[in-house]
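J.: give me a 3D structure for the following:
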Amino acid sequence: MTKRHIALLLSAVALVGSGVAAAPPISVPRLHLVHSGQSIQKAVDAAEPGDTVLLMPGTYHESVKIAKRGVTLRGAGPETTVLEPAAGTSSNDCGKRGNGICVAGTKNKRLKDVTVADLTVTGYSRAGVMAVGTDGLTVQHVAAVKNGLWGFAEERSRRSTYRQNLARGNGDAGLFLANTITAEQGALDTDGTLIAQNRLEDNRIGVTVRRLRDLAVAGNYVTGNCTGVFVVGDENKPRAGALSVRDNLVAKNNKYCPKTARLPYLQGSGIVLTGAEDTEVTRNTVLGNSGRSPLSGGIVLFKSFVGAANERNRVSGNALQDNSPADLVNQESTKRGNTFQQNSCRASKPAGLC
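T.: Model prediction:
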């Protein structure tokens, strides 16, 4: 946020305070200014639906929980407004769980229309931004850097937008979206969640989409991870899928990550689908993803590790080059209805997919 933007916001508040605005006070959004050294949580707790909590440049040592609908938390820009963990024990459950910013609905009522923008979250042991039970969440121009598990994570949420963010050097996924993080359940319909124009680099996985339906991963730059984009399904119903991975640049995701209880080691995987159905992978540019993991390759269809097959997925119109062991890899039965059409590539496993 520029100095001009801040000045305009302050001018608007001054006009409201002077009585120029004719709307009743209850309907006038307020601006809550927070300076470095002051409590963000105190300002968030005082905010009402429609209000903006504006963080001035500086480094803030705390975790913040947003539990009111329609609240905007905005910094002065990711280069100048930074959130880091507090020394000692956190004062709220968000920090106690190792998260930087928590947007928290409940199991019975999703929290609507919260925005987090223009700041950096770094050094938290779990997630930089964690969203649970939200509806219409917007996260934009946020840098999540060197957090222990995820840069951005959400569960039980719908209609989210993650746009023009940076996730770098996080322990697991830069951006992790799931139906639930801990439970085994069927895929959740997100009603159009959008992951767009983000830069995701040097994480274990750039983007993980697990047990979800009806969303788009579009126009992102994904590089330097062990795996670029990972769409994960299993035997639960409804199945994961009915989503699109399109118009992304997925390049040189050749970092090495050791195996886990559920996955082999990861290296050199561009876009991977496991146990997904009716997913469209189209118009992506996939370059230089190289490794010897069972999941290595440019665009890879791999049966999930609980035996769930990929079915009726469409891989079309992608440009692939210098991926190894091949640009296109299909480890599924030919009877599963997965199709490969009009892709620009040189090598495939099995042969004949290019």
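J.: make it CA atoms for all contacts and neighbour counts henceforth
T.: Will do.
J.: what count of nearby residues applies to Met257?
T.: Not quite, residue 257 is Cys, not Met. 17 (other CA atoms under 10 Å).
J.: settle this for me: it is touching Gly224, isn't it.
T.: No - taking contacts as CA atoms under 8 Å, Cys257 lies outside contact range of Gly224: 11.6 Å.
J.: and Asp278, how many neighbours?
T.: 19.
J.: how far away is it from Leu243?
T.: 7 Å (CA to CA, to the nearest Å).
J.: is Tyr124 in a helix, a strand, or coil?
T.: Per DSSP: H, G, I helix; E, B strand; the rest coil, the secondary structure class of Tyr124 is coil.
J.: contacting residues for it?
T.: Going by CA atoms under 8 Å, 6 or more residues apart in numbering, Tyr124 touches 84-85, 98-100, 146-148.
J.: could you redo the last one with a cut-off of 6 Å?
T.: Neighbouring residues of Tyr124 by CA atoms under 6 Å, 6 or more residues apart in numbering: 85, 98-100, 147.
J.: one more, so I can put them side by side:
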Amino acid sequence: MRRTLAASLGTAVALAGLASFAPAGHADGGGKDKRIHVVWPGHSIQKAVDRARPGDVIRLKAGAYEGGVLVRKPLTIEGDGDRTVLHPGRRDHCAKAGAAGEGICVIGHRKHPVRDVTIKNLSVRGFKQSGVYGLYTDRLTVERVLAARNGEYGITEFRSTRGRFVKNRAIDNSADAGLYVGDIQNARGTVVAYNHASGNAIGLLVRHARHVQAWENELVGNCTGAALINDDQKGGQGDTKLWKNNISRNNRSCPQHEDVPALGGTGVLVFGGDHNTIEKNAVLGNRGRLPYSGGIVLFPSPKGEPARHNLIKFNLAKGNAPFDLVDRSGSRTNRFIDNRCRTSDPRGLC
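T.: The predicted model follows:
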């Protein structure tokens, strides 16, 4: 499993988952060099990807397909909505790139990221690791994808920049996060917007990453709604804006899983992050009994790095337990401004 928190939250608390091709005459009219490759159910998406030229479109008809699709060039993979389903099969092409167990893996290199890949209008279900996995990508777009019941993550972006996760559903990816952005000092404005995440350990996880924007997501029914995590690697986590999200009733109970501690009953967790803005969110009914349960909760990192210079303002935070707002950050630099809440620790944050 890829590390989610890199060190246990529990430690910190103690311290304070054969293609059919359209002939050339059927090329898309959007440009003379762009081709559309039509793949029918039961045929190989990977063969279409391998034969495609940069900028081509792989169009998947409704039906079932084997996943484990490896993408290393700019192209679009487009399905017919939820009726286009990728599932684990006999051959896992992602394993050749060291990423076994992924539904679709988009993998570049540190100095040469894969650019301008779009994956949209399809389902990825039941993979051992993630539904969609991006590593060293730039401008990866994942749109209207259903990532369900994968073993670790739903939709991910590691060491990548300028991604767009829009209008997706990440459901029951129970071991880790439904939506993940991480391991990049500057994500250059990666956008996570209008998504639904439920039944995951964490709805949205931003770990060891900066410059991410997340708005108007529905993060409900997870163990933790949103988590901004500094795992004490160089660069930390910060400069992320979380606004106008519905982060409610994240009251599932998740047992400890490898380096991820038990989770439950937390709306927003800021874990050693800095210069984040949490604004105009509805954080309602997140209730638990863990030290980091509650509405909006600030804690130090595992090694005791304070959560500092964070701005929490104009949020509606009510019905959370044990408190609507919690500042155990280890710093006095965080600002709580005009939040509508009833309870806080320490007193006076509402």
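J.: tell me how many other residues surround the equivalent of Ser344 of structure 1 over in structure 2.
T.: Counting by TM-score structural alignment, Ser344 of structure 1 lines up with Arg340 in structure 2. Other residues near Arg340 of structure 2 come to 17 when the count uses other CA under 10 Å.
J.: what of Cys354 of structure 1?
T.: By the measure other CA under 10 Å, the count of residues near Cys354 of structure 1 is 18.
J.: then Thr339 of structure 1?
T.: Thr339 of structure 1, neighbours per other CA under 10 Å, totals 15.
J.: chain neighbours aside, what residue packs nearest to it?
T.: Of all residues not flanking Thr339 of structure 1 in the chain, Arg314 sits nearest, at 5.0 Å (CA to CA, 6 or more residues apart in numbering).
J.: what does that neighbour align to in structure 2?
T.: With TM-score structural alignment defining the correspondence, Arg314 of structure 1 maps onto Leu311 in structure 2.
J.: my guess is its match contacts Arg335, does it?
T.: Yes - counting by CA atoms under 6 Å, Leu311 of structure 2 does reach Arg335; the two are 5.0 Å apart.
J.: where exactly do the helices run in structure 1?
T.: Here structure 1 has its helices, by DSSP state H, at 3-17, 40-46, 93-96.
J.: could I get the ones you listed in JSON lines, plus columns for mean neighbour count and distance to Leu328 of structure 1?
T.: Shown next, in JSON lines, are the helices of structure 1 (neighbours: other CA atoms under 10 Å; distance: least, CA to CA, whole Å):
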{"stretch": "helix 3-17", "mean neighbour count": "13", "distance to Leu328 of structure 1": "47"}
{"stretch": "helix 40-46", "mean neighbour count": "17", "distance to Leu328 of structure 1": "48"}
{"stretch": "helix 93-96", "mean neighbour count": "18", "distance to Leu328 of structure 1": "42"}
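J.: can I get the ones you listed in CSV with distance to Ala196 of structure 1?
T.: CSV is the format used below for the helices of structure 1 (distance: least, CA to CA, whole Å):
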stretch, distance to Ala196 of structure 1
helix 3-17, 24
helix 40-46, 27
helix 93-96, 26
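J.: near Ser125 of structure 1, how many other residues are there?
T.: By other CA under 10 Å, 20 other residues sit near Ser125 of structure 1.
J.: how about it: what's its closest non-neighbour residue?
T.: Excluding its sequence neighbours, the residue lying closest to Ser125 of structure 1 (CA to CA, 6+ apart) is Gly148, at 4.3 Å.
J.: aligned partner of the one you found in structure 2?
T.: In structure 2, Gly148 of structure 1 lands on Gly151 (TM-score structural alignment).
J.: done for today, thanks.
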